[in-house]
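[1] pasting the sequence and the predicted coordinates here, then a few questions.
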Amino acid sequence: MKYEVRQLLNFFNKSGDIIYNELDEVLQNYAVCYPQVLIDILTLLVNVPEPHKRNRAVSDLWQRLQETGIVDSRLMEHICQDKRIWRVYPLVIKYLVGTQLMFPLTITNQVDQVGTFCLPCRLPKIYLEQFEFNYSEHISDVFYFDFGEVLQEFIFLRLLAKCCQEKEFDWVKIYYNCAQFRASETCLFQINSKTISSGSVLLYDRNLIKLLVSKEIPSQSVNILQKLHTFIEEIILQTFNQDYFHDQHVCGPVCEICSSLNGTMCLVNLASLSNDVSALKEYRVDQYHTVYREGKFRFTCSRPIT
């Protein structure tokens, strides 16, 4: 019977009558029967009302959301009360968290979802020059995720949510376009969204997510890269139309030799790197590049320079 019910829910999800996600362990237990209500709530959160339109009882919570991107559960309760769905407001929060549209910061009551949450699309932006590691000698490795002409913005915001919910990571600073996390007591890493202009109307801009790992424990670089790659694969599978990602995105370091020959930034694609990175000593990525993993990550390029 359970299988038949899920078939029915998937059918109505495809028709647009409801919202149902069978692939997610949390969301597969819920179905949104009135999608417009959820859309109205999201629209309200993203487009914070002007001060004169805010209820005085929660005006300070609206202001906090506008300035910091932090949503208080009391504000969600108030919004759901206005929408006459007060009884299910904890489920609304769970759904938004399950889709990585929000992620929890502090929760004091798991049942009623009492606490504070971050709404990534409302986070303030920062100039990347002000945020990157202060000196280049502090950086061990730099990797890129290249999505080609597909905008990386919404992938990046969901990636923030997944990193913040990962038990092995502790967030240090978070902005709309950049964030720093601690993978261990001595290892920091940073991610930011980056676009390289093609400089031509005939070519598309390249949309990237940049990963910088500090040098204190260089052996962690590939582990962090693989963890983020897994997160991005999950985000694409769960959230986006697969037709937009018919060509698998590329992730890896820049090869200076190939870049100089091709006149553009070329990446050594590590997307298919062995999962057992602890045992990796040598790995042939393609006909030119070999990756070595003996402590610090490194690679070689045998492409002839003509």
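    Ah, there it is.

[2] for the rest of this, base every contact and every neighbour count on C-alpha atoms.
    Will do.

[3] and the residue nearest to residue 27 when sequence neighbours are not counted, how far from residue 161?
    The shortest distance from residue 27 to any non-neighbouring residue, by CA to CA, 6 or more residues apart in numbering, is to residue 21 (5.8 Å). According to CA to CA, to the nearest Å, residue 21 and residue 161 sit 18 Å apart.

[4] element containing residue 145, please.
    Element membership of residue 145 [criterion: DSSP states H and E] is strand 139-146.

[5] how far off centre is that strand?
    Computed by CA atoms, centre = their mean, to the nearest Å, the chain-centroid distance of strand 139-146 equals 16 Å.

[6] stretch 140-160 now?
    Centroid separation for stretch 140-160 versus its chain: 8 Å, with CA atoms, centre = their mean.

[7] and the next helix or strand after the strand holding residue 145, what does it pack against?
    Per DSSP H and E, the first helix or strand lying C-terminal to strand 139-146 is helix 153-165. Counting contacts by 3 or more CA pairs under 8 Å, 6 or more residues apart in numbering; DSSP states H and E, helix 153-165 is packed against strand 103-109, strand 170-174, strand 187-196, helix 221-239.

[8] quick check: angle from the longest one to strand 187-196?
    Angle of helix 221-239 versus strand 187-196, following axes from the mean of the first three to the mean of the last three CA atoms, to 10 degrees, is 50 degrees.

[9] which of the residues in helix 221-239 are buried?
    Across helix 221-239, burial judged by 16 or more other CA atoms under 10 Å covers 221-226, 228-229, 231-232, 234-235.

[10] give me the distance from that helix to the chain's centre.
    Relative to the mean C-alpha coordinate of its chain, helix 221-239 is positioned 9 Å out (CA atoms, centre = their mean).

[11] what comes into contact with that helix?
    By CA atoms under 8 Å, 6 or more residues apart in numbering, the surrounding residues in contact with helix 221-239 are 21, 23-24, 99, 140-141, 143, 155, 158-159, 162-163, 183, 211, 213, 242, 251, 271, 275, 277, 296-297.

[12] buried sites along the helix or strand just after that helix?
    As assigned by DSSP H and E, the chain's next helix or strand after helix 221-239 is strand 250-252. Neighbour counts over strand 250-252 (16+ other CA under 10 Å) mark 250-252 as buried.

[13] presented hereafter is structure B, for comparison with structure A:
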Amino acid sequence: MQHFFLPKRAVFILVFNLEQALEDLNLQVEKLKQWLYTVKAHSTVFDAIVFIVGTHLDSVKDHEGFLDRVTTCFRDSLYNEFCGILAINPKYEVPLFPVENSRPIDVDGVLLRQTIKREAKERPCLKQKQPVWYLRLLEIITNWKNRQMEAWYIKKDELVIEAAKSDFTDEDVDNFLRFCHMSGELIYRYDDVVMKDYIILDPQYLLDIMTDLLKFPPLSERTRVGAEKWQTLVTDGVASVELLTEIIDNTDEMVTVVTRFLEAYNMLLPIRPANESHFSSCIVPSHLPDKNPDECWDGAPDDEVFFFDFGYVPSDVIFHRLLARCWYHHPDEALRNKLYRRCGTFRFKDIPVFFMLRLLTNTRDQQLIKLVVQSSDEKRFRCVTQVLQWVIAELQDIRAKDFPNLPFNVGPACTICSDAHGKVKVLKLCSDEEDFPTANSPVIKFLEDGRYHEVRLVPRVNVLCGSKNRRTSLTSSTESSVPPVSSTRNRPGTVQVHEGSRDVSIIQAGDNATINVPYPRE
């Protein structure tokens, strides 16, 4: 859920426990990298800055050479890759601020606070001057909230009418809302056809609803009337309208607004009868049942296999959004029982071809989504690129809305170069920066890691590795040539939106990592 609420322009504080780094420094660095890539993928401008804070300093000071080892590791492993967004500690000249919360006055904590204030003031976005009449629009919103019982959202046309009484134009209101959205004060999705008519004034309220929906309450807290509905969500990943009403605990209009927002973010997928606008239940992709991957349809030896490689950025949020979009655009009730939390099978709407998406978490630095497209005969093979390009287009749309700097590569795998530790060698056909090859480029050539590769797109997809020519299929009949894929997920940390703290996001990236930044004495 953190991608829903991370502001576009902010000072981020990434917190970890130095005691845990003492036990396994490499693991903590890998966790920090995941969060750094996530922040970088989410930011639309280069105004974001990240402070890495290590807590429990006194617990590790007595370990000779440990802090030197940490600072050297951070300088070598993190700064080279993220120098554009990392804040530097002027005392140690590294992107790390060690602090000790148990001290009445922590000198390092005071330095951290002073550095945050200085860096924030130097951000280009905070130097931009805004019209003073923005304060009047803020006052209008505040007065409106005071008059309403449940003022966590407002319709845009209602705000426009209120603002017009003070001679503000539609353009004035739109510019003001965009500024507030970028700074994290509210949520205004002007780029979404569903959400552009609503303004979320209290993001924390929406976060609480999403938390209630995505985290099951203890059995003792479920009402007997609602127990069966909760169990349906637990076992089938389907939430009824009655359950949504119970969670939101409000009017039908509130349920409609919340559902539309969650649907726009692909967190809910309403099940609507044919030719009807209303719905009685919703698919919750993140709560779909688990399925043994070996029991999922995974194609045949002649089918085509491609991988979407997102590097360090956790791919499960992308996968669930793709899963929801695939079902929305290509619904087939006969395949409803083929939707699972980590894989889904679909029939392409316009052509008689099946395809499968599967979530793979091979290593911490390689988050993958696997696409298998049915191509057992020449007629079906002509549709492979059509399916692949459609999935890429949906991914690019998700990226444009919420992950503007999300890195990814798309292509077949070379089974010879894939290593024994689960790392798949993806041969890049296209990426976030490169378009899909045209018909005039049927052969893509690579020279990576000292080995020559060719990917031929016609008449079928073939990978040439050195002097060996291999098909791309990585299905059950050829799985022995592919390194084993781990299904373990370990996504660190949590994100909360706090009232009055929208410009500083504190991210907890490890267990028992807390932070208390004291005010310096005047």
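    Here it is on my side, so go on. As the structure is a computational prediction, the values presented were derived from the model and not from experiment.

[14] dump the buried residues of helix 221-239 of structure 1 into JSON lines; add distance to residue 84 of structure 1 as well.
    Shown next, in JSON lines, are the buried residues of helix 221-239 of structure 1 (distance: CA to CA, whole Å):
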{"residue": "221", "distance to residue 84 of structure 1": "49"}
{"residue": "222", "distance to residue 84 of structure 1": "48"}
{"residue": "223", "distance to residue 84 of structure 1": "46"}
{"residue": "224", "distance to residue 84 of structure 1": "44"}
{"residue": "225", "distance to residue 84 of structure 1": "44"}
{"residue": "226", "distance to residue 84 of structure 1": "44"}
{"residue": "228", "distance to residue 84 of structure 1": "39"}
{"residue": "229", "distance to residue 84 of structure 1": "40"}
{"residue": "231", "distance to residue 84 of structure 1": "35"}
{"residue": "232", "distance to residue 84 of structure 1": "36"}
{"residue": "234", "distance to residue 84 of structure 1": "34"}
{"residue": "235", "distance to residue 84 of structure 1": "31"}
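
[15] out of those residues, which comes closest to residue 148 of structure 1?
    Using CA to CA, residue 232 is the member of the buried residues of helix 221-239 of structure 1 that sits closest to residue 148 of structure 1, with 14.5 Å.

[16] hey, where'd the strands end up in structure 1?
    With DSSP state E as the criterion, structure 1 has strands at 19-20, 31-32, 70-72, 103-109, 114-118, 139-146, 170-174, 178-184, 187-196, 206-214, 250-252, 282-284, 289-294, 296-301.

[17] what's the closest of the ones you listed to residue 40 of structure 1?
    Comparing these by CA to CA, strand 31-32 comes nearest, at 13.0 Å.

[18] the closest one vs structure 2, average offset?
    Comparison of strand 31-32 of structure 1 with structure 2 after fitting gives an average deviation of 1.3 Å (mean CA distance after the TM-score superposition for structure 1).

[19] so where is that strand in structure 2?
    Aligned using TM-score structural alignment, strand 31-32 of structure 1 spans residues 199-200 in structure 2.

[20] what comes into contact with that stretch?
    Outside stretch 199-200 of structure 2, the residues that touch it by CA under 8 Å, 6+ apart are 152-156, 186-189.

[21] now render the helices and strands packed on helix 153-165 of structure 1 as JSON lines, adding distance to residue 62 of structure 1.
    Listed next are those as JSON lines, based on distance: least, CA to CA, whole Å:
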{"stretch": "strand 103-109", "distance to residue 62 of structure 1": "17"}
{"stretch": "strand 170-174", "distance to residue 62 of structure 1": "19"}
{"stretch": "strand 187-196", "distance to residue 62 of structure 1": "27"}
{"stretch": "helix 221-239", "distance to residue 62 of structure 1": "28"}
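
[22] looking at those, which is closest to residue 281 of structure 1?
    Among those, the nearest to residue 281 of structure 1 by CA to CA is helix 221-239 (12.2 Å).

[23] which part of structure 2 lines up with the closest one?
    Counting by TM-score structural alignment, helix 221-239 of structure 1 sits on residues 384-402 of structure 2.

[24] quick one: residue 290 of structure 1 and residue 31 of structure 1, what's the gap?
    Here residue 290 of structure 1 is placed at a distance of 47 Å from residue 31 of structure 1 (CA to CA).

[25] also residue 170 of structure 1?
    To residue 31 of structure 1, residue 170 of structure 1 is 32 Å away according to CA to CA.

[26] next one: residue 116 of structure 1
    For residue 116 of structure 1, the distance to residue 31 of structure 1 - CA to CA - is 24 Å.

[27] hmm, back to that, hmm, the residue nearest to residue 27 of structure 1 is touching residue 12, no?
    No: at 11.2 Å, residue 21 of structure 1 does not count as touching residue 12 under the criterion of CA atoms under 8 Å.

[28] please say which of those two ends up with more neighbours.
    Neighbour count, other CA atoms under 10 Å: between residue 21 of structure 1 and residue 12, residue 21 has more, with 21 against 15.

[29] now check structure 2 for the residue matching the more buried one.
    Residue correspondence to structure 2 (TM-score structural alignment): residue 21 of structure 1 is matched to residue 189.

[30] same question for residue 88 of structure 1.
    Checking TM-score structural alignment: residue 88 of structure 1 goes with residue 254.

[31] its match: neighbouring residues, count only.
    Going by other CA under 10 Å, the residues that sit close to residue 254 of structure 2 add up to 15.

[32] can you pull the contacts of it?
    Counting by CA under 8 Å, 6+ apart, residue 254 of structure 2 touches residue 248.

[33] that older thread, what sits up against the strand holding residue 145 of structure 1?
    Contact with strand 139-146 of structure 1 is made by 133, 206-216, 218, 221, 225, 249-254, 267, 297, as judged by CA under 8 Å, 6+ apart.

[34] buried only: go through those residues for me.
    Those of the contacts of strand 139-146 of structure 1 that meet the buried threshold are 133, 206-215, 218, 221, 225, 249-254, 267, 297, by 16+ other CA under 10 Å.
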